[in-house]
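Chemist: have a look at this fold, sequence not included:
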């Protein structure tokens, strides 16, 4: 009789149980993650009704691989550019909520009499919401097109990044058992340094390789290469003292900027699902029902802390960031649960053997309960808002409305902001690259060389020359690169007193470069020698090779930017940036084959008259129609982008019959934007009707909103006269709107001159 390894027996048991439970949970329309946890509980060592897993250690290894694939996939969906685009609202709200929930969790743990480590991990466990559960609830409740979902999705991006950083910091603190602020700061600086190095190097190298060998990359080779890169980064990151999950996340975020990102994500899905299932099953296997019963009271307390704490802090953070109370409350109540990251953080504590055994089942219990409450919290958000509207004092409501309105103003970026931002990027990024190259050469390369050749002045000199050649382009950029020449010239010519700060900025760049040059020399030679020679070598080298360094750095920068923007450039023309006034917002809807809109022109449908909605874009196959004319006909499978309120969109969607593919379309940057113009006395459009103002012709856009004396008018009538101090919201071509804003006073002057003549 052939002997079957115990691992195969255990795998067959857990996957069979998982398959059965999954079917049941799908039938009941419940999250599959909870089914996996239940399957793990049933086959785990703490439940003896069914056959029990014996080789738990091996299953834990598989579960760790599952975490790696989950974080790798999260990185593919993440993208650092997406982090930049989430906006101030999501950034402020997400950081505020995570910070407050961390503190709340720690305080709650201390009040329950738990250790500091348990309390710290508890804060991390309850700080992160569940992306999977929220997406499913949005889909089931038909909320995907509502305006607040964009805020929620942005906050989830911030939370995902915070979760990864939390895992690193919690690991560091748990191992050192130190809570000193200096050590925490050192860990954060070390993490920032390595993240920058890995991201810059990864973006420069890997997309180039994938693009160069693109013709040779079939599905099999893409999958194998991406998984190999993932585990390679996991190895590098663990060697640097960080967690394997961080390495997987970093490589995923690097590959997210490549043109292969969607294909990798698609090919990786079966692996992610398989190993992810094993991970969640292992979560269930570690649950001790006895501990769940024993700690039922703390579990109930933490459920209340999560539900009310996250609702309150997200709502407060969103209000602080300038969102209306309704949208803030809807966002807060949507995020009132914990999920997959909570399991990972709880499992991390067990793996490091720094948390108590009861914390893990409590985290699972809280997650299960809050998962079931999430849809009800989402449904209750609007009735709760209506109740608050009735009970809140009039002064409070007016203040909140004024505060929200004031933050909607599109701020103008000053020249100083642009200069400081560009200088900070130049100094930080190039300094990190220089330090990284010097450390790699003076430690790794030098150690390898000295293992074969004794350390002498000559060998150190050779290493120094090689390292200097590698860092010289970045030192050149640190001293000479000026990325925002227009802003620099404007400041220099505007006021004589502005030149002093600019000169100080230039001097600071030179001093930093000299310090880095001294650091390079000090890594290979004695300190006095380094300090005396640093400035001379740098000046001499830059004087001789200035042009070559400039050209070489430009090539490096062009390659990096090309790799960074490759995915965006390939998909340009199908997305756009939005700025949202009031409750009106953009949403994509798909015209189904049996819609009653098919075959009719926009003029015949009278969508604006019947629903109060404007159609701003139609996607038809590979073509895109911006701001379609009234004579444009709708066809099956057209994707139309409209602007309206949540209620208007809900009414209109019934007639359009949106595709149920579960996609939530996020707007990015393209040519069509929503811009705000405040009418002044000198503007030539003042006193004219909207129809005769020429705005549609000059901007290829439409006025979708008007503010007058505190009153907001959505979709104003074309016969309305534009008055002084009116605020117009125009959806149209970005460049044409900018040109219109630039010349609106000049045109007025010409008209006045004509009238006088």
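Modeler: Perfect, thanks for sending it. As the structure is a prediction and not an experimental result, all values here were calculated from the model. Numbering: from 1, shown residues only.
Chemist: use CA for all of it now, contacts and neighbours both
Modeler: OK.
Chemist: surely residue 311 and residue 336 touch.
Modeler: Yes. Applying Cα atoms under 8 Å as the test, residue 311 and residue 336 come out as touching, 5.7 Å apart.
Chemist: how far away is residue 149 from residue 273?
Modeler: As for residue 149, its distance to residue 273 is 26 Å (criterion: Cα to Cα, to the nearest Å).
Chemist: then residue 426?
Modeler: For residue 426, the distance to residue 273 equals 41 Å [Cα to Cα].
Chemist: the two - which one has more neighbours?
Modeler: Higher neighbour count among residue 426 and residue 273: residue 426, with 19 against 14, using other Cα atoms under 10 Å.
Chemist: that one: which element?
Modeler: helix 415-439 (DSSP states H and E).
Chemist: list the buried residues of that helix.
Modeler: Neighbour counts using 16 or more other Cα atoms under 10 Å place 415, 418-419, 423, 426-427, 429-439 of helix 415-439 among the buried residues.
Chemist: next helix or strand past that helix?
Modeler: Counting by DSSP H and E, what follows helix 415-439 is helix 446-450.
Chemist: give me the contacts around that next one.
Modeler: With Cα atoms under 8 Å, 6 or more residues apart in numbering as the test, helix 446-450 has contacts from residue 463.
Chemist: follow-up on the earlier one: more neighbours, residue 311 and residue 336?
Modeler: More neighbours surround residue 336 than the other of residue 311 and residue 336, with 30 against 23 (other Cα under 10 Å).
Chemist: helix, strand or coil for that one?
Modeler: The three-state label given to residue 336 by DSSP: H, G, I helix; E, B strand; the rest coil is coil.
Chemist: what strand or helix carries the closest residue to it other than its chain neighbours?
Modeler: Nearest non-adjacent residue to residue 336, counting by Cα to Cα, 6 or more residues apart in numbering: residue 307, 4.7 Å away. Using DSSP H and E, residue 307 sits within helix 296-320.
Chemist: which helices and strands does that helix pack with?
Modeler: Helices and strands touching helix 296-320, as assessed by 3 or more Cα pairs under 8 Å, 6 or more residues apart in numbering; DSSP states H and E, comprise helix 87-111, helix 325-334, helix 359-391.
Chemist: out of the ones you listed, which is the most enclosed?
Modeler: Highest mean neighbour count of the helices and strands packed on helix 296-320: helix 325-334, a mean of 26 (counted as mean count of other Cα atoms under 10 Å).
Chemist: any buried residues in the helix or strand following that helix, and which?
Modeler: Downstream of helix 325-334, the next assigned helix or strand under DSSP H and E is helix 340-352. Buried positions in helix 340-352, judged by neighbour count with 16+ other Cα under 10 Å: 340-350.
Chemist: then this one, side by side with the first:
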């Protein structure tokens, strides 16, 4: 494609994704599945207008979307949140992971697509969407609800698992030729994580000095450079660029400049992440999604059941009533950015193409069901047996919150996730 054609396609991609997401927002749908849907509709595999005939034309810009997305998640994650959460949070978070990752792994093996594919499917099915969960809590004014701290805590535990899961997955995605080659790849990835975790915990002073500039323009240039270099270094070491971006975000998140960087990275994250999801949609053939419709339906039902068990169990551990327990169970139901990241990595690694098609359809369905269920938790809680959790008394917490004079965005300003 010539420069003019690329610019027209790029502008069209942003506009198409924005218009479709704007229409979906009117009925309460999150943006991520709509960005993907825009890519599917305007991709080369769908009849009609195709903005891009070769999705690889957007590969570099799409990679930047992944980098900024994981960089932002790293910024928002704080090690102290996990340490201060205590034993109950650890039990709740680990219990959630065991049920969902274990269920996803069993589901992956049951499909019979292959061992590597099953290991990737475990992550696709097992990890909820930090972006959608955070957005839902803010938009519905539930950040100050007691159970929201548990929800955010579960997300924090998932983020810790995410980093090590990606590291462990590198030999799988790289198709290591032997056990020792796989062990070597994991060892490099693990050492990379340990060094950056240690830097985030005890040695962020050097990075802090590097970012100690007054002008926002210079700060943007500096943290973008750090994020891209970390992603490139990770890729060079045979580790996912997603890990590098996440970890440098974690390092910067432990510096005094974290809130300022978080504010400035928002536009970059939103713009490039939209292009990342749109580009993923370009690679999806609707026929492939239809071909895995049955696995998608089974996985959605499995995810709903596992999230109900994990959410209600966590609520019982904390002594919450059934309305709060239902909030926990359905708020962490959505799947989004991480599932798509895994689908993209699976495509790049040459795994069964049905994995990426499955990820797209699965995310689309749950990213629609999840938010619709969250706004109906009071009604859904009536179906929870009283012997599991006590019946709530008084008005719903989110009703009290919505009557507060403080705007939801202000209420969430100091929350980690």
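Modeler: On my side now, so go ahead. Just so you know, these numbers come straight off a predicted model, no measurement behind them.
Chemist: overlay them and tell me the TM-score.
Modeler: For these two chains in superposition, a TM-score of 0.87 is obtained (TM-score structural alignment, normalised by the length of the second structure); 413 aligned residues with a Cα RMSD of 3.1 Å.
Chemist: how about JSON lines for the helices and strands packed on helix 296-320 of the first structure, with distance to residue 229 of the first structure added?
Modeler: Formatted as JSON lines, these follow (distance: least, Cα to Cα, whole Å):
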{"stretch": "helix 87-111", "distance to residue 229 of the first structure": "30"}
{"stretch": "helix 325-334", "distance to residue 229 of the first structure": "36"}
{"stretch": "helix 359-391", "distance to residue 229 of the first structure": "32"}
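Chemist: quick one: closest of those to residue 678 of the first structure.
Modeler: Proximity to residue 678 of the first structure, assessed across those by Cα to Cα, is greatest for helix 87-111 (22.6 Å).
Chemist: could you say what helices and strands that closest one packs with?
Modeler: Secondary-structure packing of helix 87-111 of the first structure (3+ Cα pairs under 8 Å, 6+ apart): helix 116-127, helix 148-176, helix 296-320.
Chemist: which ones are touching residue 113 of the second structure?
Modeler: Residue 113 of the second structure is in contact with residue 352, counting by Cα under 8 Å, 6+ apart.
Chemist: what does it correspond to in the first structure?
Modeler: Aligned by TM-score structural alignment, residue 113 of the second structure pairs with residue 114 of the first structure.
Chemist: three-state assignment of that match?
Modeler: coil.
Chemist: tell me which element the most centrally placed residue in the first structure is part of?
Modeler: The centroid of the first structure falls nearest to residue 83 when counting by Cα atoms, centre = their mean (3.1 Å). Secondary structure from DSSP H and E places residue 83 of the first structure in helix 80-85.
Chemist: the residue nearest to residue 336 of the first structure -> the second structure?
Modeler: Aligned against the second structure by TM-score structural alignment, residue 307 of the first structure finds its counterpart in residue 304.
Chemist: how far away is its match from residue 126 of the second structure?
Modeler: From residue 304 of the second structure to residue 126 of the second structure the distance is 11 Å (Cα to Cα).
Chemist: more neighbours, these two?
Modeler: Remark: of residue 304 of the second structure and residue 126, residue 126 carries more neighbours, 26 against 20, as counted by other Cα under 10 Å.
Chemist: residue 626 of the first structure contacts residue 616, correct?
Modeler: Yes. Counting by Cα under 8 Å, residue 626 of the first structure touches residue 616, with 6.3 Å between them.
Chemist: nearest to residue 741 of the first structure, of the buried residues of helix 340-352 of the first structure?
Modeler: Nearest to residue 741 of the first structure, judged by Cα to Cα, of the buried residues of helix 340-352 of the first structure is residue 341 at 46.9 Å.
Chemist: so what corresponds to that closest one in the second structure?
Modeler: Under the alignment (TM-score structural alignment), residue 341 of the first structure maps onto residue 338 of the second structure.
Chemist: how much space between that match and residue 276 of the second structure?
Modeler: Distance, residue 338 of the second structure to residue 276 of the second structure, using Cα to Cα: 12 Å.
Chemist: identify the contacts common to those two.
Modeler: By Cα under 8 Å, 6+ apart, no residue touches both residue 338 of the second structure and residue 276.
Chemist: returning to what we had before: of the helices and strands packed on helix 87-111 of the first structure, which is nearest residue 529 of the first structure?
Modeler: Among these, helix 148-176 comes nearest to residue 529 of the first structure, with 37.1 Å by Cα to Cα.
Chemist: what's the average distance of the closest one to the second structure?
Modeler: Average distance, helix 148-176 of the first structure versus aligned residues of the second structure after superposition (mean Cα distance after the TM-score superposition for the first structure): 1.7 Å.
Chemist: give me every residue that touches residue 260 of the first structure.
Modeler: Counting by Cα under 8 Å, 6+ apart, residue 260 of the first structure has contacts residue 210.
Chemist: check the gap between it and residue 268 of the first structure for me.
Modeler: Per Cα to Cα, residue 260 of the first structure is found 12 Å from residue 268 of the first structure.
Chemist: please apply the same query to residue 472 of the first structure.
Modeler: When residue 472 of the first structure is compared with residue 268 of the first structure (using Cα to Cα), they lie 40 Å apart.
Chemist: just residue 204 of the first structure next, same as before
Modeler: Note on residue 204 of the first structure: its distance to residue 268 of the first structure, by Cα to Cα, is 23 Å.
Chemist: now do residue 206 of the first structure
Modeler: Applying Cα to Cα, the value for residue 206 of the first structure to residue 268 of the first structure is 18 Å.
Chemist: just residue 537 of the first structure next, same as before
Modeler: In this view, residue 537 of the first structure and residue 268 of the first structure are 50 Å apart by Cα to Cα.
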